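1. Sequence plus the predicted model coming up.
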Amino acid sequence: MSKTRTRKSDARQRLIETAEQLLYAEGIQAVGIDRIIAEAGVAKMTLYNHFPSKDDLVLAVLEFREAKFDAMFEKWMERHRKAGMDGLEAFFAALKDWFKSPGFRGCMFINSNVELADAEHAASKFSAQHKERFYEMLKQNIAEYAGTTKADMVAPAIALMVEGAIVTAVMQQSIEPADVARDAALMLVSKSSRKRK
């Protein structure tokens, strides 16, 4: 790869990483393009060479955030699995780790959807797709714990508990909603087990 091409890709990545930090911490509407350019240390033309509009940058940020978040969450889950937890318990322990992480401000995908207030926006659509992928990962962990049939029955309700826990953790500035959601999820799985007998 040529040095010019490397510099261009470095600048693009720096823009995405800078924008991700700012947009997550302060919100899409609160952070302007000029601030992102200044903090990334690039020229305005560099930004527009990579991203024709702020909307394009926001979408790239969400794609980057998904890869970063998924890797982080999987790492936390793996650590809890190695400590002897099953998939569902590890999921909620990782959720709690996320709530404890520095600068936690909830789910960037929920926040973006609320701020954009347009279901047809490319970033809103990507956020909705991210939530579908996150739901499938949760459902797999429920299936590991309780079997596929039970996972099909209880996953939608547990997913609502998880999303509620994320929002509540931000509003209360507390990690406890992860434990509340875990306990409710385990109780729900247990109750559905009794009904099936």
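-> Here it is on my side, so go on. Keep in mind that what you see is a predicted model, and the values were worked out from it rather than measured. Residues are numbered from 1 along each chain as shown.
2. switch to C-alpha atoms for all contacts and neighbour counts from now on
-> Will do.
3. okay, now E78: neighbour count?
-> Residues lying near E78 (other Cα atoms under 10 Å) number 17.
4. actually K195, not the one I typed
-> The number of residues near K195, taken as other Cα under 10 Å, comes to 7.
5. Please identify the helix or strand for it.
-> Following DSSP states H and E, one finds K195 within helix 176-196.
6. Could you identify the longest helix within this structure?
-> Counting residues, the longest helix found in the chain (DSSP state H) is helix 54-82.
7. helix or strand right after that helix?
-> Where DSSP H and E defines the elements, the next helix or strand beyond helix 54-82 is helix 87-100.
8. Going by neighbour count, list what's buried in that following helix.
-> 87-99 (16 or more other Cα atoms under 10 Å).
9. let's bring in a second model and compare:
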Amino acid sequence: MQPQPTTAAPATTPAADTDGNAQPTERLLSTAKLLFCRDGIHATGIDRIIAESGVARMTLYNRFGSKEGLLYAVLEREGEEWRDWFFSAVEAAGGTPAQKLKAVFPVLRSWFEREDYFGCAFINAVAEHDKSETRLRGLTLQHKGAVLAFFGRLAREAGIAAPEALAHQIGLLMDGAIVAAMVTQQPAMADHAAAAASAILDAALPAAA
């Protein structure tokens, strides 16, 4: 049995501001993140973001240029915060590199169990937008690439012969679990993905492991 992760999942509610100059930006980012993830990007207008953040309209335009500029900033921030949480939680599970890879899905389940779990911000954003849009897809691929690189490193450390292929297999199971948990509102989707990942990982590990 893998050690249970204790690192808390990143919250969608704003943290306390300590820098007075940063407050308007932080309120805009926190409010937009919650509304975009919970209610949808196209369903969330500038007026609502302004009203719920309590920030002047001109401040939004001065700092982000447009709703799209705010969206890109939200995704960049979300990606950094989510990866920091996720990588730390997997590492905190301890054990061998293979055991850390198996801890991916218990960590994800702790995220799925949150009341403010609304799926992956990147997957949701790409799903809502024109599929020819390049900047949004680029941000998403950058995020996904960092996650796959993390899986690939653990796979190499575990002695797996094809670490990049294993990373993609774990990544696909992860993406599927994220979407399934969002649609069904069942955190146990992580458990089903964990069983499949364990079988794939056990088959790929060197015999001595």
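-> Nice, I can see it. Quantities reported herein were computed from a predicted structural model and do not represent experimental measurements.
10. what TM-score comes out when they're superposed?
-> Here the TM-score for the pair of chains, by TM-score structural alignment, normalised by the length of structure 1, is 0.85; 188 aligned residues with a Cα RMSD of 2.3 Å.
11. May I see the buried residues of helix 87-100 of structure 1 organised as a markdown table, with distance to E78 of structure 1 added?
-> Shown next, in a markdown table, are the buried residues of helix 87-100 of structure 1 (distance: Cα to Cα, whole Å):
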| residue | distance to E78 of structure 1 |
| --- | --- |
| G87 | 9 |
| L88 | 12 |
| E89 | 11 |
| A90 | 8 |
| F91 | 9 |
| F92 | 12 |
| A93 | 10 |
| A94 | 9 |
| L95 | 13 |
| K96 | 14 |
| D97 | 12 |
| W98 | 14 |
| F99 | 17 |
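12. ok and the helix holding K195 of structure 1 relative to helix 87-100, angle-wise?
-> 160 degrees (axes from the mean of the first three to the mean of the last three Cα atoms, to 10 degrees).
13. got the contact list for helix 176-196 of structure 1?
-> With contacts defined as Cα atoms under 8 Å, 6 or more residues apart in numbering, helix 176-196 of structure 1 is touched by 89, 92-93, 95-96, 99, 146, 150, 153-154, 158, 161-162, 165-166, 168-169.
14. Return the set of buried residues in that helix.
-> 176-178, 181-182, 185-186, 188-189, 192.
15. Kindly report the same for stretch 75-84 of structure 2.
-> Buried, per 16+ other Cα under 10 Å, within stretch 75-84 of structure 2: 75-76, 78-79, 82-83.
16. aligned partner of V154 of structure 1 in structure 2?
-> Alignment note (TM-score structural alignment): V154 of structure 1 maps to L166 of structure 2.
17. For its match, give its distance to K67 of structure 2.
-> 38 Å (Cα to Cα, to the nearest Å).
18. now S132 of structure 2
-> Distance, S132 of structure 2 to K67 of structure 2, using Cα to Cα: 19 Å.
19. same thing with P97 of structure 2?
-> Computed as Cα to Cα, the P97 of structure 2 to K67 of structure 2 distance reads 41 Å.
20. Which stretch of structure 2 is stretch 26-34 of structure 1 matched to in the alignment?
-> So stretch 26-34 of structure 1 sits over residues 39-47 in structure 2, by TM-score structural alignment.
21. residues making contact with that stretch?
-> Here stretch 39-47 of structure 2 makes contact (Cα under 8 Å, 6+ apart) with 35-36, 67, 124-125, 128.
22. tell me the two of these that are most distant?
-> By the measure Cα to Cα, K67 and N124 form the most distant pair in those, at 16.2 Å.
23. so what corresponds to E80 of structure 2 in structure 1?
-> In structure 1, E80 of structure 2 lands on A67 (TM-score structural alignment).
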